[in-house]
Structures are given as structure tokens and as C-alpha cells.
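Colleague: any chance you could fold what I've pasted below:
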Amino acid sequence: MRRKIVAGNWKMNGSKDLSEKLVGYVRGEAGSLDNGVEVVIIPPALYVGDVLAQARGAVSVGVQNVGQWQSGAYTGEISPEMAKDAGCHYVLVGHSERRQLFGETDELVAEKVSLVIASGLTAIVCVGETLAERDSGEAESVVADQVRKGLVAVEQAEDAGKAWKRIVVAYEPVWAIGTGKTATAEDAQAMHASIRSVLKDMGAPAEEISLLYGGSVKADNAAALFSEPDIDGGLIGGASLVAEDFVSICRYVPAST
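Modeller: As a prediction, the model looks like this:
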């Protein structure tokens, strides 16, 4: 049975006050979520400790990025082992903003994924096409290429079966992130089905891997998106900064059957 996950990516937003009030509220509501969803909050690294203090085990916590090294003279970087030591369970890898603004390549994503799973954390690996790529009919091939290249280390791992259990894939069409636009539920489902097919071709236990949708997910479109058979939850941006909206989105995840 695939995990149902709703993860809130705060991006470069947050404060001690937000960590206390928002996470406290989400923690209080988590007990009333009867659909089996795992709630994850991914704050800026500076606030991981504050979020963990409020989460108290009821909410999982992740980091937005890690370096491609485990230690050394890399000022400003954090490693997967550090994230694990701090109490995190998840790491975002390959978010479109990291790819576009910081030049991260599929090869770099693969390096980071390898370190993340070796540390015992779960990688939420982000993939997605630009508007130009979608308009030219290349969306599925672009995303398939990102999946294959970004997860090549998992495919080739000595214990691939164990490694695949530490992978979540988040499909985020670049043109829908922070724009107010979103893929239709049908378009999102088609891409998720394509991703699952690619994973199967790679030898992954594709039906067991959680696939999330991200890209202007809000309370008013979450139900339609999450009702699709290959969408197992969401990676939420702006709406995750509003406690009531975030919890509402979590409630729209259908219960596992």
C-alpha cells in the first residue's frame, strides 16, 4: 500500500512565531485526520529545530536541500547525515527552483539522492517540465528523462529493493509553481501514470512508490487532484504557510482502501 503524503514546502519563508503557531495548529489537527495521510513540513534549515519542537512526532519534518558531500570544507552546506541527526525524515531533492536558480543538473540530483538514501532518509525527488516543453509536446519525455537520470543511483544500488523504499517522486510542472495556474486533474494523472510506467521500466516496485503533485495546490482544487488513482498526495507551497488551508488540503486526501 502506497503512503499518502502531504508535504508543505515553506521555501524561503518562516519565523519562530510561524513555527510555533502553524506547526502547533497542524499538530493539534493531525489527530483528527482519519485518512491515514502523513503530514510533512519542510521549513528553511534554520527553523528545523523549532518545527521539530512543535511537531512532537505527530508531524514529519524535512529539509529543502542538502549538499552532495557528507562533510568537509563546504561552507554553507548541510549534509543528509546532519539532517538525520537533527531529527528530519525527508529531503527535497531537485526542486525546480534549485534547478533553475542554482543550476542543479540531473546528474547532481542523482548524487544527492544517492547520499540521502544512504543516510537512511527519504528523498522527495522533484521533476517537471517548463511551459515551452509542454507546448512543444515534450512534457512526458522531459519528465521521464529527469526520472531516469535522477534515480539512476537507486536503480543501480546493491540493494535496490531497499533503496526504492526511500524514494518519493513529486511532479511539479514548472509553469504551475507559484503562478496560480495548475494542471487539470486529468493532465496531472496522465503524467503521474507516465512516471509510474518509467519507474516500472527501471525495475522499481512502481505500484508501491508514492507520487505527489505540486503546483498551486489549494483547498479548492486538492480534492479533484487527490482523487486520481496515481496521485498519492501533494507537495504544497504557498498554501502550506496558512495553517487552516494546509490542514484543509490534508483532509482532501482519500483514505486508503
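Colleague: contacts, neighbours, all on C-alpha from now
Modeller: Fine.
Colleague: helices of the stretch 101-250 of the chain, residue ranges please.
Modeller: Taking DSSP state H, counting those that start in this stretch as the test, the helices found in the stretch 101-250 of the chain are 106-118, 131-135, 139-150, 152-155, 160-164, 185-201, 219-226, 243-251.
Colleague: buried sites along stretch 198-205?
Modeller: 198-199, 202, 204 (16 or more other C-alpha atoms under 10 Å).
Colleague: coming back round to it: tabulate the helices of the stretch 101-250 of the chain (a markdown table), appending distance to residue 235.
Modeller: Shown next, in a markdown table, are these (distance: least, C-alpha to C-alpha, whole Å):
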| stretch | distance to residue 235 |
| --- | --- |
| helix 106-118 | 18 |
| helix 131-135 | 19 |
| helix 139-150 | 17 |
| helix 152-155 | 22 |
| helix 160-164 | 19 |
| helix 185-201 | 13 |
| helix 219-226 | 11 |
| helix 243-251 | 11 |
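Colleague: so which of these gets nearest residue 54?
Modeller: Among the helices of the stretch 101-250 of the chain, helix 243-251 comes nearest to residue 54, with 13.5 Å by C-alpha to C-alpha.
Colleague: for the comparison step, fold the sequence that follows:
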Amino acid sequence: MVSAGIAESGRRGLVIGNWKMNGSRVANLDLLTALKERGPWVAEVAVCVPTPYLADVALSLQGSGIAWGAQDCSRHESGAFTGEVSAPMLAEFGCRYVLVGHSERRQYHRESDNDVADKAKIALAHRLTPVVCVGETLAEREAGATEAVVKRQLSAVIHGVGHCIAQIVVAYEPVWAIGTGRTASPEEAQAVHALLRGQLAAATVHARDMRILYGGSVKADNAAALFAQPDIDGGLVGGAALDAQGFSAICRAAT
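Modeller: Prediction:
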């Protein structure tokens, strides 16, 4: 059975901006100031920013209604892991969200499904909401392996976090659509979202209440059509999140 859309299901829309490795203190302040002027929105809105800017962003967004988060966290609580950032450190900055398993982490840092599951588990232990990213490459899609790939990636997290699975957010990001200007059609994206919700339903009775986001060249001109799909609850937004006007329009679409 296909679940209802955002408005009918009672799930609140969620839009998360992923700044990736972009920004400066001056540019960030300008962006956040412009965003605050354009809010509030019906949807929940958050930005996941580079670690050096967390203190500035937390100060700027305090009381604004916009949440903030990090782009990754370590699998480890603490220790001799030079260059890594732990979940307790992120929690101390007031982070609500942390991205885990982003395709760029999987590709460039060779993160495995088990690595992603470990990160989700430690994030939850410190009251952070992990945004678990799953998605297939172009070669996998063309080989007809989309279903097997995303189910395998999500399965590792389901087994890793156990009964806490209902506390995560899932983001489907087809790798072939990230930063390329190509976007899955609303129907293509919905098919994968419905698949993922069905997989979650086998693990928790709360699957209908969980939010599944779409990521992959989400823009102001395609957001409404994507978010109108019954199982797409908002977006994980990359490049468009660096433009206040465009990002705000995306946030308005997730009503």
C-alpha cells in the first residue's frame, strides 16, 4: 500500500541544505541572514555545514527556527583518530542532524555499509538524528541494480541500530544526479522512496511516520513536483542550498 504524501500523512516536510566544502565566515553570515529574512516555512529547515563553521552557525541560527548539523561524524567515541570529529563533539555544538553515508564519503573515503551503520548508531547514542544517505551509481542503475543497492545500504543500518531505526531520516540520492544537473523524474524517485518505506515497514511499525528525503540536483523549479510524490518528504539539497532565494523556494515547496 502506498502511503499518503506529506500533508495527508502528517509527516512534516524537511529540507536540509548540505553546504559540502563551501563557505567562508563572511559568505556564511550573509547567506544565513538572508535565509532568516525569508523564513519561517511550514517545513522544517536545517543546514549541514563544514565543521569549522559550526560555532558561527550555531550562534547565528540560535532562536531562528532553522536547525543545524554536520556533514559527517566518526565511528569512534574518542581516541587517536587525527582529523576526525566525534558525535559528542557535534552534540556539544547543538547539532540536531548529521549526514552519514553521503555518496561522496562512500566514494572518496571508501566508507562501507557497516561504517555507515556504525556512524548512525553512535549519532543516535548522542541524540543526534542521522540522515542516512543511500543511492546507486549510473552504472548500477543501467544494470538494473538500483533496488538491490539501496536495499543493501539501508539494511546495514537497520541491523546496526535495531529498535532505534525509527529515529533516523533516510535520504535517497541517486549518485548519477548529484551535481550533474540530471534529476530522477518524480515517478522514478517515488518508486525508490516507496521501496525504502516498504523496507522500513518490515523493521518498524513507525515507518509511515519516518521521513525520506530526495537528494540529487533538487532546485526551485523541480522541488514542487518531487515533493508532491506520496513518499517524498522533502529534500537534501546541495548546490542550491548556497543561494538563499533558491533554497527558500525549495523550502516553501515542502509544505
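Colleague: TM-score for this pair?
Modeller: Once the chains are laid over each other, their TM-score by TM-score structural alignment, normalised by the length of structure 2 reads 0.93; 245 aligned residues with a C-alpha RMSD of 1.1 Å.
Colleague: out of the helices of the stretch 101-250 of structure 1, flag the one nearest residue 175 of structure 1.
Modeller: Of all these, helix 131-135 comes closest under C-alpha to C-alpha, at 5.3 Å.
Colleague: centre of structure 1 to the edge, which residue is at the far end?
Modeller: residue 73 (28.3 Å; C-alpha atoms, centre = their mean).
Colleague: so the equivalent of that residue over in structure 2, which of the three states?
Modeller: Aligned counterpart of residue 73 of structure 1 in structure 2: residue 80 (TM-score structural alignment). Here residue 80 of structure 2 is recorded as coil under DSSP: H, G, I helix; E, B strand; the rest coil.
Colleague: any idea how far residue 80 of structure 2 lies from residue 183 of structure 2?
Modeller: From residue 80 of structure 2 across to residue 183 of structure 2, the span is 41 Å (C-alpha to C-alpha, to the nearest Å).
Colleague: now residue 165 of structure 2
Modeller: With C-alpha to C-alpha as the criterion, residue 165 of structure 2 and residue 183 of structure 2 are 28 Å apart.
Colleague: residue 51 of structure 2 now?
Modeller: Taking C-alpha to C-alpha, one finds residue 51 of structure 2 at 28 Å from residue 183 of structure 2.
Colleague: and if you look at residue 115 of structure 2?
Modeller: From residue 115 of structure 2 to residue 183 of structure 2 the distance is 27 Å (C-alpha to C-alpha).
Colleague: between residue 51 and residue 183 of structure 2, which one's more packed in?
Modeller: Each of residue 51 of structure 2 and residue 183 has its neighbours counted (other C-alpha atoms under 10 Å); residue 183 has more, 21 against 17.
Colleague: contacting residues for that one?
Modeller: When contacts are counted by C-alpha atoms under 8 Å, 6 or more residues apart in numbering, residue 183 of structure 2 touches 177, 216-218.
Colleague: swap in 10 Å and give it another go.
Modeller: 173-174, 176-177, 189, 215-219, 222, 226 (C-alpha atoms under 10 Å, 6 or more residues apart in numbering).
Colleague: cool, and residue 43 of structure 2?
Modeller: Contacts of residue 43 of structure 2 by C-alpha under 10 Å, 6+ apart are 6, 11-15, 233-234, 250-255.
Colleague: next step: those restricted to strands.
Modeller: 14-15, 234 (DSSP state E).
Colleague: how about the residues you listed in CSV, adding neighbour count and distance to residue 138 of structure 2?
Modeller: Listed next are these as CSV, based on neighbours: other C-alpha atoms under 10 Å; distance: C-alpha to C-alpha, whole Å:
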residue, neighbour count, distance to residue 138 of structure 2
14, 23, 26
15, 26, 25
234, 33, 23
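Colleague: dump these to TSV, plus distance to residue 195 of structure 2.
Modeller: Converted to TSV, these look like this (distance: C-alpha to C-alpha, whole Å):
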residue	distance to residue 195 of structure 2
14	20
15	21
234	17
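Colleague: distance between the ends of stretch 192-209 of structure 1?
Modeller: Across stretch 192-209 of structure 1, first to last residue, C-alpha to C-alpha, it's 11 Å.
Colleague: before we move on, what about stretch 125-137 of structure 1?
Modeller: End-to-end for stretch 125-137 of structure 1, by C-alpha to C-alpha: 23 Å.
Colleague: just tell me the aligned range of it in structure 2.
Modeller: Under TM-score structural alignment, the match for stretch 125-137 of structure 1 is residues 132-144.
Colleague: residues of that stretch that come out buried?
Modeller: For stretch 132-144 of structure 2, using 16+ other C-alpha under 10 Å, the buried residues are 132-137, 140-141.
Colleague: from these, which land in strands?
Modeller: 132-134.
Colleague: with distance to residue 96 of structure 2 added, can I get the residues you listed in JSON lines?
Modeller: Below are those laid out as JSON lines (distance: C-alpha to C-alpha, whole Å):
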{"residue": "132", "distance to residue 96 of structure 2": "14"}
{"residue": "133", "distance to residue 96 of structure 2": "16"}
{"residue": "134", "distance to residue 96 of structure 2": "20"}
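Colleague: and of the residues you listed, the nearest to residue 76 of structure 2?
Modeller: Nearest to residue 76 of structure 2 among these: residue 132, at 17.3 Å, using C-alpha to C-alpha.
Colleague: is it correct that that closest one is in contact with residue 161?
Modeller: No: the pair residue 132 of structure 2 / residue 161 is not scored as a contact, 11.7 Å apart, by C-alpha atoms under 10 Å.
Colleague: need the residues touching each of the two.
Modeller: Each of 117, 119-120, 168 lies in contact with both residue 132 of structure 2 and residue 161 under the rule C-alpha under 10 Å, 6+ apart.
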